[in-house]
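Output the structure for:
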Amino acid sequence: MYFCENFKSMDISTIEKTLLNLSLEERLQVLTQLFPQEKIVFSTSFGQEDQAILYAIASQSLPIQIFTLDTGRQFQESYELMDLTTRKYQITIDTFFPKTESVEKLVKEKGFNSFYSSVENRKECCFIRKMEPLSRALQGAKVWITGLRAEQSENRANMPIVEWDEQRQLFKINPLIDWTFDELNQYLVDHKIPQNPLHKKGFISIGCAPCTRAIAEGEHPRAGRWWWENSQKECGLHA
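Predicted coordinates for the structure are as follows:
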């Protein structure tokens, strides 16, 4: 059993037992009730999982702040979906960009596509464009909601619905961790939730444009991410 300094009366097992066997809407409602005075944030990359959670937040007008990370290398289709989503649900989504000086230094020293050269270079680029902006986005937050699902990758297979992030000193909640892809897809269809058109072209997991390709039938859902390297297909956000 794990406790955090700021929430000594709230432990992981208690939150997890409270959230299990609830619908997505109920899980999010309960979080706002458990932490009524705390900053709760949801990070979206506008993938299918994130679109489902975003709908559940917006349709209930829950007091959860929504943010996204713009790496500067996104697909045009992703930007179009961002605009469509904010208009459809009449919500505000905070966008965090990488620091200009860090990107300029990286490009000056290693070029625009250094991430193809090695895993270390790729992780450096991910840190500048994702990890550092994420740290700013999570400042002051006590609860971080993500769209992770256990089926997405081996690294996520055993992730629980509730985690304590010791480094960031906050609860990380994965409300879709136990959902199957079929359940997710049905939810998206039932609620007529907008999706990235790239999904229908074989892009299951969509990240930066130069780092994402469509996958073939039978390939792992994350095979299209950083396809040129052998790795866990993670950028570090959810390591």
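
C-alpha only now, for contacts and for neighbours.
Fine.

what number of residues lie near residue 139?
11 (other C-alpha atoms under 10 Å).

do the same with residue 146
22.

residues in contact with the closest residue to it other than its chain neighbours?
Closest residue to residue 146 apart from its sequence neighbours, by C-alpha to C-alpha, 6 or more residues apart in numbering: residue 174 at 5.3 Å. Shown in contact with residue 174 (C-alpha atoms under 8 Å, 6 or more residues apart in numbering): 145, 146, 147, 148, 149, 160, 161, 162.

want to put them side by side, so please do this one too:
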Amino acid sequence: MKNLHELATRLDSLSASDGLALVADLFPEKVTFSSSLGQEDQVITALIATQSLPIQVFSLDTGRLFPETLELLARTEGRYRLKIQLYYPSTDSVESLVAKNGINGFYESVENRKSCCYVRKVEPLKRALAGKYVWITGLRAEQSANRTEMKRVEWDEANQIIKYNPLLDWTYKQLLDYIQKEKIPYNPLHDKGFISIGCAPCTRAVLPGEDARAGRWWWEESKKECGLHSR
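Below is the predicted model:
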């Protein structure tokens, strides 16, 4: 690829399945996929596994995940016969954070919550992306207002990496239909109104009329992002 624009033009014309195959071919051993085990990510994992693509799949175990999420991770590895590499927060950083803000200090201020997200998510993510050229995500434009401006292929300045969002233009209905058709394993919490699932203390079910991200950090008025996808 000569430049990002050329890559974006090629990927914009391809399906998610073909796009994943293309980046795996163009950047051998330099493509990685971050899965939170959400519905979008489960679809991408299935597309990678069924094509036997040489794309690393990893997840961030924050230490505060729902038991259902961890159980799904095990089921997914068994179903697709792949290894999902786990990245954990630094023990020293977690101990310092809790000593300073308390075990649930993230409820007290946006600053505290972002500090927790940084220690448990952002810093481990940076380790996971180190040395890679392409970062695949399960972001969809329909998920929230601040994701509608995202592009299928972007340059992530914070992590100095190409970000590829193969499902960006998928609708929620399209996502659910594909999961049902392909019998893709998913988190049972989705059937209880949890559309976007993160850490257990920071996630609740979505109420009627709310967008998909409303259940994340519901006590805040700010944009519902943790820092992983800052633009």
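
And the TM-score between them?
Once the chains are laid over each other, their TM-score by TM-score structural alignment, normalised by the length of structure 2 reads 0.97; 230 aligned residues with a C-alpha RMSD of 1.0 Å.

And the contacts of residue 174 of structure 1, which is closest to residue 61 of structure 1?
Top of the list for closeness to residue 61 of structure 1, among the contacts of residue 174 of structure 1 and by C-alpha to C-alpha, is residue 145 at 15.6 Å.

Show me what that closest one aligns to in structure 2.
Correspondence of residue 145 of structure 1 to structure 2, assessed by TM-score structural alignment: residue 136.

Does its match touch residue 34 like I think?
Yes. With contacts counted by C-alpha atoms under 8 Å, residue 136 of structure 2 reaches residue 34, the gap being 6.5 Å.

With residue 11 of structure 2 as the reference, measure out to the counterpart of residue 39 of structure 1 in structure 2.
Per TM-score structural alignment, the equivalent position to residue 39 of structure 1 in structure 2 is residue 30. Counting by C-alpha to C-alpha, to the nearest Å, the separation of residue 30 of structure 2 from residue 11 of structure 2 is 17 Å.

Now do the strands for structure 1: every range, in order, please.
Under the criterion DSSP state E, structure 1 contains strands at 40-43, 65-69, 94-96, 143-145, 162-165, 170-173.

Same list (those) but as JSON lines, adding mean neighbour count.
JSON lines is the format used below for these (neighbours: other C-alpha atoms under 10 Å):
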{"stretch": "strand 40-43", "mean neighbour count": "23"}
{"stretch": "strand 65-69", "mean neighbour count": "20"}
{"stretch": "strand 94-96", "mean neighbour count": "15"}
{"stretch": "strand 143-145", "mean neighbour count": "24"}
{"stretch": "strand 162-165", "mean neighbour count": "18"}
{"stretch": "strand 170-173", "mean neighbour count": "22"}
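
out of those, nearest to residue 123 of structure 1?
strand 65-69 (15.9 Å).

what range in structure 2 does that closest one sit on?
Mapping strand 65-69 of structure 1 onto structure 2 (TM-score structural alignment) gives residues 56-60.

Could you do stretch 187-198 of structure 1 as well?
Taking TM-score structural alignment, stretch 187-198 of structure 1 hits residues 178-189 over in structure 2.

How about residues contacting that stretch?
Stretch 178-189 of structure 2 has contacts (C-alpha under 8 Å, 6+ apart) with 37, 38, 39, 42, 43, 46, 68, 69, 72, 75, 76, 195.

Quick check: the gap between the last one and residue 5 of structure 2.
Between residue 195 of structure 2 and residue 5 of structure 2 the distance, using C-alpha to C-alpha, works out to 33 Å.

now swap in the second one and tell me
Distance, residue 38 of structure 2 to residue 5 of structure 2, by C-alpha to C-alpha: 29 Å.

And for residue 25 of structure 2?
Note on residue 25 of structure 2: its distance to residue 5 of structure 2, by C-alpha to C-alpha, is 18 Å.

Could you pull out the helices in structure 1 for me?
Assigned by DSSP state H, the helices in structure 1 fall at 12-19, 24-34, 48-60, 76-89, 100-110, 119-126, 132-137, 181-190.

Return the most buried member of these.
Comparing the helices of structure 1 by mean neighbour count (mean count of other C-alpha atoms under 10 Å), helix 48-60 ranks first with a mean of 20.

how big's the offset between it and structure 2?
Per the superposition on structure 2, helix 48-60 of structure 1 and its aligned residues are separated by 0.3 Å on average (mean C-alpha distance after the TM-score superposition for structure 1).

distance between that helix and the chain's centre?
How far helix 48-60 of structure 1 lies from its chain's middle: 12 Å, per C-alpha atoms, centre = their mean, to the nearest Å.

so what does it touch, helix or strand wise?
On a contact count with 3 or more C-alpha pairs under 8 Å, 6 or more residues apart in numbering; DSSP states H and E, helix 48-60 of structure 1 meets helix 24-34, helix 76-89, helix 181-190.

Noted, bye for now.
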